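Q: Predicted structure and sequence below. I'll ask about it afterward.
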Amino acid sequence: MTKAFYSIVLVFTLVSLSAFAQTIDLRGTIADQAGKPLVGATVLIKQIERGTQSKTGGVFSLTGVPQGKHLLEVRLVGYEPAKQEIAVSPSSKNEFKFVLKQTAVEMKGVEVTASRRKQEQSDTRTSILTIEPRDAKFKAGAAEDVLRSLQTLPGVVAPNDFSSQLIIRGSGPDQNLIIMDNIEVFNPYRLYGFVSMFNPETVSGITLMTGGFPAKYSDRLSAVLDITNRIGTKEKVFTGMANISLTNANLVLEGALPFWETSWIISTRRTYYDLIAGPIAKASGAVDGDIALPNFRDVQAKIAFSPFDNHTFYLNGISSRDNTELTSGATRTQADSISIFDKSFNDVAGLTWVWSPSTKLITTTTLSYYQNTGANNFGGEGGSNSLFGDTVTRESLERIQDSLRKLGLEVPRLYSVEGSTSFNFKKTSIKSDISWNATTEHLIEIGCAIDFITTGVDFEIIFDPRLKALRASNPRIAALPESFGTSIDYLRMNIYAQDNIKITKDFTIQPGLRFDRFEIIDRSYISPRLSASYALDPTTTLRGACGIYYQSPGYEKLFDRQVFLDLTTSAVQTLKAEKAMHYILGIERMLTPEWQIRVEGYYKDFDDLILQEKLKGTNYRTERIEGNDVTKREGWTAPIAYEGDSLTTTPINNATGKAYGVEFFLQKMQTAGDNPFYGWLSYSYGFANRYRDGFTIPFNFDRRHNLSITGGWKANSWLDVNFTWSYGSGFPWTKPVGVKPRIIQEKDTVTGMNVAKIDEDWRGVVFAIDRGGDENLNQARLPDYHRLDIRGTTYAEWFGWKWSFYLDIINVYNRKNILSENYNINRETLEIETRQTSMLPILPTIGFSVKF
């Protein structure tokens, strides 16, 4: 018995030792079909119950795999699972490459496995936020728009209800780098900013880096938004879907071709409320002639094909148009009138080549062309509110004018403006990126790019003298010449290198270095950057980052900035690129497999900010004459000239700034279990100031408190309910400090010289709002903002097609959130009366989608 026992033990020991001696270590990479490495994918061999996750660069390693045949499975949320039969032996390379196919946005909820981490612990990137395409499509109040779906994330502020722009950590939208399929786009907005160019039905990846981004990104001070569009299905020759709402239609068609593993996808969108509302407005007499209320259409296409092993090519194309045409009707009721003819285009073409000669090396080369052009003519008369204290009818204005004309008094006229503008931005780029997994401890990334940029701007605007004076009295209005025309050609070039270094099992750093050449200012810059992550335990990660960031001037950045700069002047020769220093520290913890929490602090130091130059010029003031009627010219002295500051369009590095704060993010992930609730809570506490000429001026979108609660409830297999509640403390605003006579300059009919005079109408002196100087700029606050949005989506399957129907209600309790304040002067008391302009009221929309 004892001999038998020892014999059995010996046999099992020998077998075990033999098996141990024959185990092999596997290595490989996981990427999407665009060649982008995928982090956090699960790699599993079920037979031996061994698994791991892909790390930075999409790299995975699996140790102790016995020799023989196994089934290797790879899974990642948002991608179709991949399986591969592998033969493991000491004589083979035992290196494997997986390319995961992105899934389309499904009609029903995407189930997120509870074991999935949002970010691998060895990923050193700070301030990174990712959302699923489904979040962009189904988020309440987001109008199925990608950019709007990001506005409830930590550090992100929406400027107002009408804009999809992103204000990130105290920086303007012009300081955000926006990339789509490896192509930088200057103007990602449609409908004049109300929605974005990104189609939620075709987007596969949405990554926002709100600070501390690595060296591979450049020419922006604040943040990076990286959007990836999916490729078409390879499973069917033809399939598609349509989405119809009250305001627009969206059609997506896709399929496969029988050669080179080719797939294609094409989508088109068109707003059509203009086709309905336009004829109604015309029939009412509000407008005349052929009209087109604001509308847009676009076509997007992507083709993927692999003619050779390890070589994949992607062709991208986008063509879009925004259009508005309207003229106030001759039989209109209101006295104010407007005429607008505006048309703009956005076109993108790109070819990307992804080559993977081995599992350790991926190269991505992109050749792209981008063009954004537009032209408009406009004119009109307005300001009845300012002149009469209320909006007047056309009939009332004509009656007043006739009466005063008969009395021989000056006839009041509305403010008038007319003009035309055009712009043309072109960019041809070639860029190449190499990702080399040199060892298990080093992932090296290097790249270079060159951009050939042409920017042209032309405009001519005619303001009447009273409107000029009105503009001059408001310090929030930037200087603008009445005529301008130029075209500038210049290059941007860059080279970068960064290395993700695994110092220990728990500690990873990523140093990076970047060289930029900005030909427009004939300057070069070097930007060092560093990020690090430390795994305190398997569920807790500490991350930090710091770095230097530069942004060059350019006309293509001025639309987001809403300030005109003349980049043709000699001042450009001494201009420097704007600069920011980022310092970020954060901690993240998985409380449970479903709950994640993150707290992050940031500090940004801005330098060499570019503003309009102030020059000493001639201003005018008048003083009250005691005892005389202040509503008459006799109650004031003649205008007295004095030396004052005058804004010009010349650019100058004359401001600094700071933005700092702390952010809190709590997320409940959607899971495949019995818990139907998911969503997140985001809170930011921040400060953002600019410093110029000895004054501290709050940033236009400085918001002290910003809170968002976004949630969803999967009630059952056919119903989803989503909600979003947002709160924000008031934005800075410049309140009036008093009233003063308006002083205008008119040409003397005898001398031909401009003469300053107090403006008068039939009632006497015309008064203007006095907003003070720089010391008063942005020192007050608008009221706080809050809004609740709710969306319900129901699903069905009819005729073999998948259907979804939704009801989305924006601003459920009809909160009157204030967009701006306008001020009128009461002629009787000379007191200032405030008129507030509200944002969106309660707004229900309905729509449906069908997948065929």
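A: Cool, the structure landed.
Q: alpha carbons only for contacts and neighbour counts from here, please
A: OK.
Q: how about stretch 828-839: buried residues?
A: 832, 839 (16 or more other C-alpha atoms under 10 Å).
Q: longest strand in the chain, by residue count?
A: strand 640-668 (DSSP state E).
Q: Quick check: buried residues in it?
A: Here strand 640-668 shows 647-668 as buried, counting by 16+ other C-alpha under 10 Å.
Q: And for stretch 760-774?
A: Across stretch 760-774, burial judged by 16+ other C-alpha under 10 Å covers 760, 764-772, 774.
Q: what's the span of it, first residue to last?
A: The straight-line separation of the ends of stretch 760-774 (C-alpha to C-alpha, to the nearest Å) is 28 Å.
Q: let's bring in a second model and compare:
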Amino acid sequence: MHLNVNKIILVLVFFWATALTFGQNAKIKGIILDEKQQPVANVNITASGGATQSNDNGYYTIVVPSNQKVTVVFTHISLKKITVTLTLKPKEDYELNLVMKNQEEQMGEVIVTSKNRKRVQGITSIEPEMIRKIPGANPGVENILKSLPGVNSNNELSSQYAVRGGNYDENLVYVNEIEVYRPFLIRSGQQEGLSFTNTDLIQNIDFSAGGFQAKFGDKLSSVLDITYRKPTQFGATMEASFLGGSVAVDAISQNKKWTAITGVRYRNNSLLVQSQETQSNYTPSFADVQTNINYQASAKWQWSFLGNISQNKYQYQPLTRQTNFGTIDSPMALSIYYEGQEKDKYDTYFGALKTTFKATENFTLKFIGSLYHTLEQEYFDIFAQYRLGEVDTNIGSETFGDVAFSRGIGSQLNHARNDLDALIVNTEVKGFHDWKENQVEWGVKYTRESIRDRIVEWEVIDSAGFSINPPVVILPKNDQPYTPYTGPLVPYQNTRATNYNTINRFSGYAQWSRKGTLGSSEVWYNAGIRMHNWEVSGADITSKSQMTISPRAQFSIKPNWQKDMVFRLSGGLYHQPPFYRELRDAAGVVQPDVKAQQSVHLVLGNDFNFKLWNRPFKLVSELYYKSMTNVNTYTIDNVRIRYDASNNAKAYAQGLDFRLNGEFVPGTESWFSFGYLKTEENSNNRGYIARPTDQLLKFGLLFQDYMPNIPSVKLYLNLVYNTGLPGGSPSYADPYLYQNRLKDYRRADVGFSKVLIDKNTKKIASGWFKDFKELAIGVEIFNLFDNQNAITNTWVRDVYSKNQYAIPNYMTTRVFNIKLNARL
């Protein structure tokens, strides 16, 4: 049943109408750094009779009169004064970030027009410092994204996320304008190890959950756009914990033309995995090296190189497991004894060369070439013998808590020998033209994907001595165990395929943007179009060339009201041409003629800036609807996606997102988010059912605090609540017959940090500590309330009663971690 759009609009109007008023002033805010790119606290900022100070993170905000010249003065006890003259418009929210040097600087007069680019485009910006501090079992950019409305995940061991009804393959990720990829074969979150993006190297993070511009690529759900920083002087950051460690080094040449930032990371998830119910010998090894090198050849020409080498080794030897379930009156348990092991290996190599040429003041060209190579293997032979029965609840019994009476016994053997070798090459040219209030952008890109893939995996299930036939086999008569089965024994699941494929792609875009006025209101327009042409080739297959055209547009208006509001309307036609995984069906066979999935986006949004407790706050609300055709249906098992490799369905997604963020505690940013989502699909006209990512309700809280009397003691809280996903059905089950949902996902991670050295204490640090600019030690508690969250169900058959029992596969329990952070 579709959501009543009129009701949603009324809710939006209610929130907007009850907001507070904002005066005919402007606001200046920003971050103040020193020459070593470190935040400067206690900077005195004065302007037109008003005064404020920067906090420990270098952040400040000050309200100034509009439509007149304002002189802003920045002073610090150990740094030289900076003076800036600005002219701002009414309700202007101007960002001014400064570097205070050892020599006094008098900046010229700045005539400012509206520069709220990200605000009018519906882009969410995240501070890198927040990402480094907020606790999470899988820290990084994705850890923060999962607290945003419309972004959902029920797996703390995974860096994957679903956005507004899409799946993990529908999200674009860029680093320095270069598209990055993730491994193909990973099926479990605990196998992922490290996300591509290195938090220690990040300068800027932008995220869009829908309705994005034509310059971004051909995906259906979201865009994560990350920019790595350029060092201004030598520096280093270090982090160490029970889960691993990282080191990042900033370097710069004497002539300032060469800069480089390099990061090394190591990750070991043993602490988390050993908290699960399955007792195992687990020896993972996740490591990578990443570098970003920049060369300023001249005032007009700049070169950069981004490189990454990563190696994930996953060795897993399960031993035993017992999962208790059922009710108080009828407690049951599943006991499993394992033999065998799993050995997986994922090696990835990534390199990208980018050059920027500023031909004139208004015309810039960019050339980008990148190469991504992944070598993946997935080998396992795991034999499991299980007992399903009633639990001994007699206190004092020697078998208390164990299975006392077996209702079902059986065994299961899983085997795989999967290998994949993928090489992806990209070349791209981009152009940027500025002309008065207009901006024109265009780009042309060629991509070649070469895939060599071998799949050999099967599963045999035995229940009480009877081999279970696969669900796709229809027997003429089956009354086991009363009548023996005399047909051939076949695996319950069996996939064997070898694919050598090449995909050639040509894509391009052109878009126009303009800012201006409409009456007394400020407006911003954007319109663009994308083209994508591709063809799949390989042994014994032929494919026709396919092409898509995707027009997109955005419109924003800032009314001349006392309230500081921006309204946005964006949307268009979005396509997702199939990647290799979307071409491969459940049997492992490539279907070359799979069409691009198509989605019509419509997003209505509002940003409202206001003051509460005399501190800045922002309420962001968005109403969205997506109508999808040529849908390629899929199932999700942990993080592994299996496609039907056909376009036999249509779907829709609709919802409402809210995010309230601001200084709930003075000098810190926190936010609360809420999302409502409904997404359904109709396959072969059988009727609408919930899609695998139908996350009905989502609540997120990201909170920062400190002790008033001891500000060096800080607290960080990351809390997420999601209603259950429809992921509780047996593998390969008909989704129209099974619509089971998992239990609600509840997760709270908290971190406590004691700052030993920072800007305020480094002057008194001596001896070995004198070179540290920052030193902090902290304690993290993952899954604070020890909630039992299930990622999937294991289905066990009772031959005698012919019942199937859903045994939840629980995620991690409460875990403690100690972390040390240092900055030189």
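A: Perfect, thanks for sending it. Small disclaimer: the values here were computed from a predicted structure and weren't measured.
Q: In strands only, show me the buried residues of stretch 760-774 of structure 1.
A: Of the buried residues of stretch 760-774 of structure 1, the ones assigned to strands by DSSP E are 760, 764-765, 767-770.
Q: now the helices for structure 1?
A: Along structure 1, the stretches classed as helices by DSSP state H are 2-21, 133-138, 146-149, 273-283, 384-388, 394-406, 465-472, 558-561.
Q: Reformat the ones you listed as CSV; add distance to residue 325 of structure 1 and mean neighbour count.
A: Listed next are the helices of structure 1 as CSV, based on distance: least, C-alpha to C-alpha, whole Å; neighbours: other C-alpha atoms under 10 Å:
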stretch, distance to residue 325 of structure 1, mean neighbour count
helix 2-21, 77, 11
helix 133-138, 30, 23
helix 146-149, 26, 24
helix 273-283, 10, 15
helix 384-388, 23, 18
helix 394-406, 22, 13
helix 465-472, 24, 17
helix 558-561, 21, 14
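Q: need the ones you listed in JSON lines with distance to residue 309 of structure 1, can you?
A: Below are the helices of structure 1 laid out as JSON lines (distance: least, C-alpha to C-alpha, whole Å):
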{"stretch": "helix 2-21", "distance to residue 309 of structure 1": "34"}
{"stretch": "helix 133-138", "distance to residue 309 of structure 1": "30"}
{"stretch": "helix 146-149", "distance to residue 309 of structure 1": "34"}
{"stretch": "helix 273-283", "distance to residue 309 of structure 1": "48"}
{"stretch": "helix 384-388", "distance to residue 309 of structure 1": "69"}
{"stretch": "helix 394-406", "distance to residue 309 of structure 1": "72"}
{"stretch": "helix 465-472", "distance to residue 309 of structure 1": "64"}
{"stretch": "helix 558-561", "distance to residue 309 of structure 1": "43"}
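Q: Nearest to residue 502 of structure 1, out of those helices?
A: Among the helices of structure 1, the nearest to residue 502 of structure 1 by C-alpha to C-alpha is helix 2-21 (27.5 Å).
Q: Quick one: list the elements packing against that closest one.
A: Using 3 or more C-alpha pairs under 8 Å, 6 or more residues apart in numbering; DSSP states H and E, the elements in contact with helix 2-21 of structure 1 are strand 59-66.
Q: Now do the strand it packs on: distance to the chain's middle.
A: Computed by C-alpha atoms, centre = their mean, to the nearest Å, the chain-centroid distance of strand 59-66 of structure 1 equals 40 Å.
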